[in-house]
Every structure is written in structure tokens, then in C-alpha cells.
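A.B. asks: Just to be clear, the model below is a prediction. Sequence and coordinates:
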Amino acid sequence: MTDRVAVITGAGSGIGRASAAALAGAGAVVVCADLDFRTAAETAELVNVEGGRAYAQRLDVTDAAALQAAVIGVHERYGRLDVMANVAGAVTSRGPLASLDEGDLDRGLALNLKSLVYGCQAAARVMGRGGSIVNIGSGTVDAAVGDLAAYSIPKAGVLQLTRSLARELGPAGIRVNTVSPGYILTGMTAAHWRDASGEPDQELRRQEIERQSVGIPLGRPGESAEVAAVVLFLAGDGASYVTGQVIRVNGGSVMPL
């Protein structure tokens, strides 16, 4: 990945931060984009301290014009864009599908599907010939969770987005793939073990991890770095004949045919 240029959304924490570290460690110049500039800057600093090359950028991925401008700016600065990793996403609401209101649905679609469409569009317009787009999906599309419809429905759309765009961009040598994480220890999953005051509760953490691990053949949750390793693989030349695919990083919790 030496001297290749990558944009990573949601780079301020979790899988985004780990992906920035992985790509920079392999020699890429990394743009760490996040709605929270402070955390994006922290990621860039961590990368640079380790000898990598990164800079931070505040970016609202639900704003199509802002995302397009950011990607164009990267291309103008470096003369290329080799990797677009659409990592940003979050559970925006929970509750039964029957009671899901329009606002909850719109927020889920905006952050977890439309923003990835915008990222793919922006990258496709500047990549020219060759490049890799990596979208982050979710294990919830393989094992439906009753109160996560506003999250899992958009994430299911990400799979079709990936397939459609892989077909369209293949002739230009641009590969498009999805990484679908299972139960990964991130800030999002940490919400399950906070007490009433919002502070982490280690006993709740132990109980939650134990409960989640029961259905995982490898017997444990995953780490962000384990997902980032697959993002790095898909970004690089080792995946030169891989496109339109979903790679599940889930410890075996779901094994579709």
C-alpha cells in the first residue's frame, strides 16, 4: 500500500480507527474522516506517532455535497484516490418494526445506507481506472434482531449496493466489497454494559460477553483490528480478483451457504 491514498469514514473510533492504523501501517496515506473532528484528530495522531501518514477531516457523511467535496479535495491534494472505506455507521434507534416512525427510519437510512451510496459515488467519480471500495455491513442482515430494524434494513441495502456497483465499476478495474462484522468489541457494543449513569460496568461487561459468546464457535467476541485486517486485505493487491463479495468477520456465528 506504499504511497496509496485512502479515505476512511468513521475513523474516529472502533473499526474505522483500526482500519486507519492498518492501512497506514502498510504504507498508505490515510485521510481520517469523522463527524467528530476531535476523535478523527486523535486517530491521525496515533497513526503519525507510529510513523504513518494521516490527517484528520471533519465530515458529515449524510451530507452528499460535503462528502463529494471532501473526496475531490483529497484527489486534488494527492492526484489519486486508491481506497474508499465507508465505515461510518451506528444504531440510531431501537424498537419493534411495527412502531418504527418515519423519523427513526429516515435517520437509519441516512447514516447506514445513503451515506455509503454517497461515499461510493464520490470515490467512483475520481478513481479513474483501478481502486478499491470497501463498505462495512453488519451481521444483523444474516440473523435478524427484532428491535434493530432501523439499522439492519439499511445494512441489507449495503449488500445490494456493493453488488450493483461491483458490476458497474468492474470494467474500470475498481473493486467493491463488503465486510460484515459480527459481534465486535467497539464503542457501539460497549453501550450494553454501561450503568444507569452511563459509566462502564465491568460485571455487566463480563455478563454480556459471556452471553454473546455462547453462539460463537470461536467462543469470543471479535476485535476491531480483526475486522481492519480484512479491510486491508480487500484494499490491497492480494484481493485483486475479489469484487462484489461479502466477507463475514464473525467468529463463525453465522455461516451462510
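C.D. replies: Great, that's in hand.
A.B. asks: contacts, neighbours, all on C-alpha from now
C.D. replies: OK.
A.B. asks: Can you tell me how far Thr9 is from Pro171?
C.D. replies: 26 Å (C-alpha to C-alpha, to the nearest Å).
A.B. asks: again, but for Val91
C.D. replies: From Val91 to Pro171 the distance is 35 Å (C-alpha to C-alpha).
A.B. asks: quick one, which of those two is more surrounded?
C.D. replies: Shown here are Val91 and Pro171; by other C-alpha atoms under 10 Å, Val91 has more neighbours (16 against 11).
A.B. asks: and the comparison structure, right after this:
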Amino acid sequence: MLEGKAAVVTGGSRGIGRAIVERLCRDGAKVVFTYATNEEAAAEVVRTVQADGGHAHAVRLDLADPGGPEQLMKTAEAHLGGLDILVNNAATVHTPTPLAETDAAVFDNVMAVNARSVFLTIRYAARQMRDGGRIVNISSLNTVRPAPGIGPYVASKGALEQLTAVAARELGPRGITVNTVSPGATDTEMLHGSNPPQALQAVTGMTPLGRLGQPSDVADVVGFLVGPDGRWVTGHNLRATGGLA
């Protein structure tokens, strides 16, 4: 379905990002993805994709670096020979802290990774992406179910969702679709690292489908949006949550 397509995925070495990279490669796209620090995890993704006959290339990048996102896009375009698909998946979280006690530096870092980098990659794509391209931004159910202590994270994802809405309207005349996917509780290292077991049991009990999401559940939604069947969907926020809203 994606043969000949060139894709960039940020945060592609683990969890949801890895599942997205593997899904796009299985569908025939060539993918450049970023990772922050875990070189072995990134190398494992490349090996897995290559063993399946696909093409993936890992780039180590600090998305908080103001010049990093645009340099990534230039590098990826040169490596791939163009740009058809952009998936902004990378995100950082922070220790839950009341707003009154949250350091401004924490807010700045979360916004830099989760929102500013998305703005910069979309800005580049708006100039360089081929007509008929696809942009998908990964948000969170927390924007509609906010919890105490995660103000910077929720603010950053809210900004991402609004960038999606604007970009969909600006890029629509070129046939480029822009959508958000908002996962619910998904079985990843990040989820387990930031939530106690009792919280995960509680959210599973509240989810109509009765389980945590799997990274592949989210990746398959992304695969639909960037493939030919997603051509008539733009400006939407698809909540991949197992029914939790």
C-alpha cells in the first residue's frame, strides 16, 4: 500500500513509535526514525525491519534542540529522496507535580519536545512534502481526561492538537491530510514507568474493551490514516482508547 513512499517517524525505537515504524515498513514505506538515547533499541528495530524485507534508518536526535527537528527533516529527505509521510510520535513526560510547584524549566522542556518539535517538522513538511502526503500527530487521551500533576504534558498535547487542526486546513488544497491520534492507556515502558500497578488495573476496568491497548492497536490506526483508505479523513482526532472517553 505504501510502496515508494518516504516516511519520517519521531520516537521510533520503542513502544508505540516502534510499532508504527514496523507497520509502515511492512506496508512498503521506507522509514527514517529518531531515537533519543537507547542505541541498542534503535538498532533492534532496524534489524527487525530488515529481516522482514523492509527499510528503516535510525537517527539519534534531541528534539529539545531548537535546530534538531529541521535538521532531521533535511537529513531524512536526503536519505529517502523525498517526503510523503510524517508521524510525530516522540514525547517526554515529567514527574507529576502540582502547577504551584512545577519548575518553569520542566514546562519549557516538555513543550520543546512535545509541541515545538511538532511545529518545526510540520513547518518543514508544509514546504517540502509532496502533494498527497500524510501527517499524523500522536497526542493523548489526557487532553480530554486531564489529571492533577500533569499540566505541562497536557498543555503540550493540547498545542499539538491545535497545530493539527490548522495544518489540515492549510495543507488540504494540496491533498495533504493532517490528523491526530490520541491513544488511551497503552502497554508501553512509559506507561508502566509513570503509573503504579493499581492505576493500570483501574483504567483497565474503566475501558469498555477490558484491556490495555497494545502499541500495534495504535500503529494500525496510523497505518489506516497514512494509507490510501485514509484519503478522505483530515483534521480529525481519532481516539484509539478501547472505548474509554
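C.D. replies: All right, it came through fine. Please read these numbers as outputs of a predicted model, since none were measured by experiment.
A.B. asks: Need the TM-score between these chains.
C.D. replies: After superposition, the two chains reach a TM-score of 0.94 (TM-score structural alignment, normalised by the length of structure 2), with 243 aligned residues with a C-alpha RMSD of 1.5 Å.
A.B. asks: Please say which position in structure 1 Gly67 of structure 2 maps to.
C.D. replies: Alignment note (TM-score structural alignment): Gly67 of structure 2 maps to Ala65 of structure 1.
A.B. asks: do the same with Asp131 of structure 2
C.D. replies: In structure 1, the residue paired with Asp131 of structure 2 is Arg129, using TM-score structural alignment.
A.B. asks: Can you tell me the SS state at the residue lying farthest from the centre of structure 2?
C.D. replies: Going by C-alpha atoms, centre = their mean, the residue of structure 2 most distant from its centre is Ala100, 29.1 Å out. Under DSSP: H, G, I helix; E, B strand; the rest coil, the three-state class of Ala100 of structure 2 is helix.
A.B. asks: Strands along structure 2, start to end?
C.D. replies: With strands called from DSSP state E, structure 2 shows them at 6-10, 30-35, 55-60, 85-88, 134-138, 177-183, 237-240.
A.B. asks: These into JSON lines, with extra columns for distance to Asp108 of structure 2 and mean neighbour count?
C.D. replies: Output for these, formatted as JSON lines (distance: least, C-alpha to C-alpha, whole Å; neighbours: other C-alpha atoms under 10 Å):
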{"stretch": "strand 6-10", "distance to Asp108 of structure 2": "19", "mean neighbour count": "28"}
{"stretch": "strand 30-35", "distance to Asp108 of structure 2": "20", "mean neighbour count": "26"}
{"stretch": "strand 55-60", "distance to Asp108 of structure 2": "21", "mean neighbour count": "20"}
{"stretch": "strand 85-88", "distance to Asp108 of structure 2": "18", "mean neighbour count": "27"}
{"stretch": "strand 134-138", "distance to Asp108 of structure 2": "19", "mean neighbour count": "26"}
{"stretch": "strand 177-183", "distance to Asp108 of structure 2": "22", "mean neighbour count": "26"}
{"stretch": "strand 237-240", "distance to Asp108 of structure 2": "25", "mean neighbour count": "20"}
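A.B. asks: what's the residue closest to the geometric middle of structure 2?
C.D. replies: Centroid-nearest residue in structure 2, with C-alpha atoms, centre = their mean: Asn89, separated by 1.6 Å.
A.B. asks: who's in contact with whatever residue of structure 1 lines up with that residue?
C.D. replies: When structure 1 is aligned by TM-score structural alignment, the residue opposite Asn89 of structure 2 is Val87. Applying C-alpha atoms under 8 Å, 6 or more residues apart in numbering to Val87 of structure 1 gives the contacts Ile8, Thr9, Gly10, Ala11, Ile15, Gly16, Asn135, Ile136.
A.B. asks: Which residue range of structure 1 does the biggest helix by length in structure 2 align onto?
C.D. replies: Longest helix of structure 2, by residue count under DSSP state H: helix 151-171. Helix 151-171 of structure 2 corresponds to residues 149-169 of structure 1 when matched by TM-score structural alignment.
A.B. asks: Contacts for that stretch, please.
C.D. replies: Stretch 149-169 of structure 1 is touched from outside by 90-97, 100, 104-105, 108-109, 112-113, 116-117, 124, 135-138, 140-141, 144-145, 174-178, 243-246, with contacts defined as C-alpha under 8 Å, 6+ apart.
A.B. asks: Kindly write the PyMOL command that selects the buried subset of the residues you listed.
C.D. replies: Per 16 or more other C-alpha atoms under 10 Å, the buried members of those correspond to this PyMOL selection:
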select buried, resi 91+92+93+100+104+105+108+109+112+113+116+117+124+135+136+137+138+140+141+174+175+176+177+178+243+244+245+246
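A.B. asks: which ones are touching the equivalent of Ser117 of structure 2 over in structure 1?
C.D. replies: Structural correspondence for Ser117 of structure 2 with respect to structure 1 (TM-score structural alignment): Ser115. When contacts are counted by C-alpha under 8 Å, 6+ apart, Ser115 of structure 1 touches Val61, Thr62, Asp63, Ala64.
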